[in-house]
Every structure is written in structure tokens, then in C-alpha cells.
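**Student:** Only the shape, not the letters, is given here:
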């Protein structure tokens, strides 16, 4: 049961964090130049975004769950199973950020899912 909780936290919190940071940065916008003053202005706008802080918090939670998983399981099992975050990211990008996910990306998501399933069932 603990392994289910850890892997769910890694995937859900990690992906949720990435989606939240992406949403924050889309509202901040990109820098118009790479001068230090412009980068500083963008960074200050970013840290004022609530979505940024929510994302950082979720990503920290996912990181500590990953540490817990790595303390109990082989890295050759943990890393492939956490690839489910790619699947969650595609669904989250489409649903939460209203991104267009192409047919070929969905094929890639399917292949990742098949790969994770093979790793999971070959765990022994």
C-alpha cells in the first residue's frame, strides 16, 4: 500500500507541480531580452504568482516521495514507473492548460504506458 501512495504522490504531485509552474509562466510571459535586468523582472513577476508557489510545493512533495521510493526499491524499477508522469502530463496539458496534443503524442503516451506496465509486472 505504501508503494502505491509513494508512486501516486510522485506522479500526481510532480505533474501537478509542472502544470502549475507552466500556468504561472504563461501568465508572466517570456523575457524580451536576456539582459540581467529583464531576467530579474520576469523572475519577480513569477514569484508573485500563486500558481508558481503551488507548483513549487507540489514538486517538493514529489521529490521527497521519490526519495522514499528510492530508499525502498531499485532505481531500475522506480525510474521507469515514474515515467507515468509523462502520461499524466499529456492528459493534464490537454485538460488543464488546454494544449493541443497531437495523434502522435498520444501514440507516444500509449507506448510509455505499455513500457511502464512491462516494468511493473516484471518487478520480481
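**Tutor:** Received, thanks. All values reported here derive from a predicted model rather than from experimental measurement. Numbering: from 1, shown residues only.
**Student:** from here on, contacts and neighbour counts on C-alpha atoms
**Tutor:** OK.
**Student:** Which parts of the host helix or strand of residue 86 count as buried, going by neighbours?
**Tutor:** Remark: residue 86 resides in helix 84-95, with elements defined by DSSP states H and E. By 16 or more other Cα atoms under 10 Å, the buried positions in helix 84-95 come out as 84, 85, 86, 87, 88, 89, 90, 91, 92, 93.
**Student:** what residues are up against the closest residue to the second one other than its chain neighbours?
**Tutor:** For residue 85, the nearest residue in space outside its immediate sequence neighbours is residue 11; the separation is 4.8 Å by Cα to Cα, 6 or more residues apart in numbering. Residue 11 makes contacts with 62, 82, 84, 85, 88, as judged by Cα atoms under 8 Å, 6 or more residues apart in numbering.
**Student:** my guess is the last one meets residue 14, correct?
**Tutor:** In this case it means residue 88. No. In this structure, residue 88 is not within contact of residue 14 by Cα atoms under 8 Å, at 9.5 Å.
**Student:** hey, where'd the helices end up in the protein?
**Tutor:** Assigned by DSSP state H, the chain shows helices spanning 2-28, 36-47, 50-72, 75-82, 84-95, 103-121.
**Student:** then this one, side by side with the first:
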């Protein structure tokens, strides 16, 4: 697998894992770990939620792809490029989770995207 495919797959799996976990937690509700009875009830809900399991599966896949990327490429390249997860997370939060994203949050996401683009562009320039 080439660099772009490995990192893009990692990003997609990371973001979808987070989205599915968020959806699962919204179905479960607020967690109170102080009360043992509530904790056991919530643990049962965790274990029976298909959204939680789907999120875990995506995040495990993401971790494996991240380890593959780290075994092949410099951390100083991989980590900034994975900042694209913020962009995709924001988009999916809006379209799948129906979250309202404020203008400052959206602006911050654009700044992160610009930084990741600069890192990727610099790496492309150096590899020629």
C-alpha cells in the first residue's frame, strides 16, 4: 500500500469510529460512574450497543493502519497529516450526527486543514 492510501484509510476509520461511538453514547445517555448500580446498567448498554461495537471495530482498524503508517513513514509527516480527521469529523458531525458547528469551531477546523496541507505539500516537494 502506498503512503496516501494507508493514511487516508486510517483517517476514515478513525473518524467513523468516533462517529459511531458518539452515536452509541447518545443512545445510552449521560454516564455516571460514581453510582455502582448505574455503572453496571451502563456497562450492559455498552456491551449490547451495535453502534459502540461498530465504533470499536473501526477504531481498532484505525490503530492497525496507524501502526502500519508509523512503521513506514516519519512521525513528523504522519501525525500532522492525520489532522484531516478534524475536517472529516466536523463534516460527519454535521451531516450524520446533526450537530450544530459554530463559526469559530469551523474556522479553527479550516486552520488545522491549512496546516495539514502545508505539511503534506512540503513532503511531496521533498520526495521529488
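**Tutor:** Nice, I can see it. Small disclaimer: the values here were computed from a predicted structure and weren't measured.
**Student:** Tell me how the two chains score on TM-score.
**Tutor:** For this chain pair, the superposition-based TM-score is 0.94 by TM-score structural alignment, normalised by the length of the first structure; 124 aligned residues with a Cα RMSD of 1.2 Å.
**Student:** about what we covered before: what two of the buried residues of helix 84-95 of the first structure have the greatest distance between them?
**Tutor:** Using Cα to Cα, the two most remote members of the buried residues of helix 84-95 of the first structure are 84 and 93, lying 14.0 Å apart.
**Student:** who are the neighbours in contact with the residue positioned nearest the centre of the first structure?
**Tutor:** Centroid check for the first structure by Cα atoms, centre = their mean gives residue 15 as the closest residue, at 2.8 Å. Applying Cα under 8 Å, 6+ apart to residue 15 of the first structure gives the contacts 59, 85, 88, 89, 92.
**Student:** and it, what pairs with it in the second structure?
**Tutor:** Here residue 15 of the first structure is matched to residue 15 in the second structure, going by TM-score structural alignment.
**Student:** Quick check: its match vs residue 116 of the second structure, distance?
**Tutor:** 16 Å (Cα to Cα, to the nearest Å).
**Student:** what does residue 122 of the second structure give?
**Tutor:** Distance from residue 122 of the second structure to residue 116 of the second structure, by Cα to Cα: 10 Å.
**Student:** higher neighbour count, the two?
**Tutor:** residue 116 (20 against 12; other Cα atoms under 10 Å).
**Student:** shouldn't that one be in contact with residue 79?
**Tutor:** No. With contact defined as Cα under 8 Å, residue 116 of the second structure does not count as touching residue 79 (9.1 Å).
**Student:** which position in the second structure aligns with residue 24 of the first structure?
**Tutor:** So residue 24 of the first structure corresponds to residue 24, using TM-score structural alignment.
**Student:** Not counting sequence-adjacent ones, nearest residue to its match?
**Tutor:** Leaving aside its sequence neighbours, residue 24 of the second structure sits nearest to residue 51 (Cα to Cα, 6+ apart; 4.7 Å).
**Student:** what's around the one you found, how many residues?
**Tutor:** Look at residue 51 of the second structure: counted by other Cα under 10 Å, it has 21 neighbours.
**Student:** Kindly report the same for residue 14 of the first structure.
**Tutor:** Neighbours around residue 14 of the first structure, by other Cα under 10 Å: 27.
**Student:** Check the contact between it and residue 62; I expect there is one.
**Tutor:** Yes. Assessed by Cα under 8 Å, residue 14 of the first structure is found in contact with residue 62 at 5.0 Å.
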